[in-house]
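In: predicted model, plus sequence, below.
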Amino acid sequence: MSPYHVKAEWDAEAEVWVASSDDVPGLATGADTFELLVEKLKVVIPELLEENGLLPGGAGDVPFAITAERIEHAKRVA
């Protein structure tokens, strides 16, 4: 089974990681750390796929790939 693709972005204003996906209908969740987001996705993704009738029969594991983006600013030291 090919992995479901998830996009994770750092929301600097709210100070949380936010995940969304075109592959997983209804996915919109967040967490304080990237590691916590991954753990949350391990629960939420299979639930949403099942609710939407997209989880293949007999699927034990649901692979997903996360593309993360976090924009930072570096100060130049003179």
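Out: Okay, I see it.

In: can we go C-alpha only for contacts and neighbour counts from here?
Out: OK.

In: and residue 41, helix, strand or coil?
Out: helix (DSSP: H, G, I helix; E, B strand; the rest coil).

In: ok, second structure coming up, stack it against the first:
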Amino acid sequence: MNKPYFIRAEWDSGAHVWVASSDDVPGLATEADTIEALDAKPQTMVPELLEANGCLPSGESIQVELFARRFSIATLAHA
């Protein structure tokens, strides 16, 4: 199997959506309300974008790695 295509997902607290992009997949930029909905998108988008950019590998499947991170602030209770 070929190397995995790495996708970054970050929470946009202003827009209240997960945003995904990738250096490995030219043109990939998408968003979704939940991480589960975002995780489903690359299954169709990545092969389509790789084919459109002329870099679709041979074989029957590709591996996609989604790395998500979300920062939050916790309020401390003062004693």
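Out: Arrived safely, thanks for sending. Keep in mind the model is a prediction, meaning the values are calculated, not measured.

In: which residues touch the residue positioned nearest the centre of the first structure?
Out: The first structure has residue 19 as the residue nearest its centroid, 3.9 Å off, counting by CA atoms, centre = their mean. By CA atoms under 8 Å, 6 or more residues apart in numbering, residue 19 of the first structure lies in contact with 6-9, 27-30, 37.

In: now it: closest residue in space, sequence neighbours ignored.
Out: Closest residue to residue 19 of the first structure apart from its sequence neighbours, by CA to CA, 6 or more residues apart in numbering: residue 8 at 4.4 Å.

In: same thing with residue 2 of the second structure?
Out: Distance criterion CA to CA, 6+ apart; nearest residue to residue 2 of the second structure, sequence neighbours excluded, is residue 62 at 6.7 Å.

In: any idea how far the one you found is from residue 69 of the second structure?
Out: 23 Å (CA to CA, to the nearest Å).

In: which residue of the two possesses the greater neighbour count?
Out: residue 62 (16 against 10; other CA atoms under 10 Å).

In: what segments of the first structure are helices?
Out: Secondary structure of the first structure (DSSP state H): helices at 34-51.
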